[in-house]
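Chemist: Need the 3D shape of this:
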Amino acid sequence: MKRRSFLFTIGATPFLQPGQSLAAAPIQVYKNPECGCCSAWVDHLTAAGFSVRVTETPDMSSIRRRFGMPERLSGCHTATLEGYVLEGHVPAADIKRLMATKPQAVGLAVPGMPVGSPGMEYGNRREPYKVLLIDRRGRDSVFASYPGSSTVGGAG
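Modeler: Below is the predicted model:
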């Protein structure tokens, strides 16, 4: 009987269709209601296939503290996904890699607001930046690196 129940469960499980969420749970984003780049990052995640819920709050420091993200790595928004914390403009591809590898970690951070990161697009201009993996002791290591552009000056 257990085998039959198991096979029924597998048969009843829908396959991922285009436009469906990649994660079982949505990414929960906490952002300041005044911030437009946070909304652009949410659009980036949605376009990449993630389901997203947004909670607006003016007190981002307490959110970071609650989820164990060191303040020194702060970005302009904080998100959670299946036990991980995502701080700042983390690219969707790196979130997918995090979820595929599931390291023992607090999560990922892109400190500051680097121009050219998802949600911070400004023409062809891109500042170099790193996506950091934060371990459970608050130490960081490089998870991914993104080069800058050779464009100098304003928007391209």
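Chemist: from here on, contacts and neighbour counts on C-alpha atoms
Modeler: Will do.
Chemist: now the end-to-end length of stretch 65-76.
Modeler: Start and end residues of stretch 65-76 are separated by 14 Å (Cα to Cα, to the nearest Å).
Chemist: One more, so I can put them side by side:
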Amino acid sequence: MDRRKITSLAVGAALLGSAGFVLAGLPTTVQASEMTVYKSDSCGCCGGWVEHIRKAGYAIRIVPTDDLGPVKARLGVPESLWSCHTAVVDGKVIEGHVPAIAVNAFLKAPGASRGIGVPGMPIGSPGMEAPGYVPDRYDVMRFGAGRTAPFMTFRGAEPAAR
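Modeler: As a prediction, the model looks like this:
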């Protein structure tokens, strides 16, 4: 083997090793336990959110219900955050159209919070995509450790600067 081939192989191996190191620090799909989602069978936007969460690597168990009020009350979701579906994963509550990026970040460091939620149904949030419309800017709120407080800000399903 000539010197140029050996040098090329050495550089290639170094680049691959560096890429592996860099990629190891990037977020990947989660390996969370099963997420239970309480939702109405007839709600299309809830189904869209479930697919978004599935694509992020979560296993989903759906509990169909048309009476979500008692579920939300039992789980301690503040009424100001109520939306069209409620989920529980690893003992934490996810209310409404919360992007998977926020779910992942919250589960890594929930602190004393019971959960996170997005009030209402912002246009462009996961499950609420509307072609031809500009995605809303909205806050994912944390709750359960005193008052609700902003956790992350999004435009559509992407983080936005605060």
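Chemist: Tell me the residue in structure 2 aligned with T80 of structure 1.
Modeler: Correspondence of T80 of structure 1 to structure 2, assessed by TM-score structural alignment: V88.
Chemist: An error on my part: the question was meant for S117 of structure 1.
Modeler: S117 of structure 1 maps onto S125 in structure 2, by TM-score structural alignment.
Chemist: What of L45 of structure 1?
Modeler: In structure 2, L45 of structure 1 lands on I53 (TM-score structural alignment).
Chemist: still on that earlier bit, in three-state terms, label the match of T80 of structure 1 for me.
Modeler: Three-state assignment for V88 of structure 2 (DSSP: H, G, I helix; E, B strand; the rest coil): strand.
Chemist: My read is that it contacts M35, right?
Modeler: Yes. Between V88 of structure 2 and M35 a contact is recorded at 5.6 Å, counting by Cα atoms under 8 Å.
Chemist: Pull the contacting residues for T80 of structure 1.
Modeler: I27, Q28, V29, L86 (Cα atoms under 8 Å, 6 or more residues apart in numbering).
Chemist: ok, now how distant is the last one from L132 of structure 1?
Modeler: What that stands for is L86 of structure 1. Counting by Cα to Cα, the gap from L86 of structure 1 to L132 of structure 1 is 10 Å.
Chemist: still on that earlier bit, now the match of L45 of structure 1. Nearest residue, chain neighbours left out?
Modeler: A100 (5.8 Å; Cα to Cα, 6 or more residues apart in numbering).
Chemist: which position in structure 1 aligns with that neighbour?
Modeler: Checking with TM-score structural alignment, A100 of structure 2 has A92 as its match.
Chemist: That match: what's it in contact with?
Modeler: Per Cα under 8 Å, 6+ apart, neighbours of A92 of structure 1: H44, L45, A48.
Chemist: Leaving out chain neighbours, which residue sits closest to the last one?
Modeler: Counting by Cα to Cα, 6+ apart, A92 is the residue found nearest to A48 of structure 1 once chain neighbours are left out, at 6.4 Å.
Chemist: so the longest helix seen in structure 2 corresponds to what in structure 1?
Modeler: When structure 2 is parsed with DSSP state H, its longest helix is helix 3-24. Counting by TM-score structural alignment, helix 3-24 of structure 2 pairs with no residue of structure 1.
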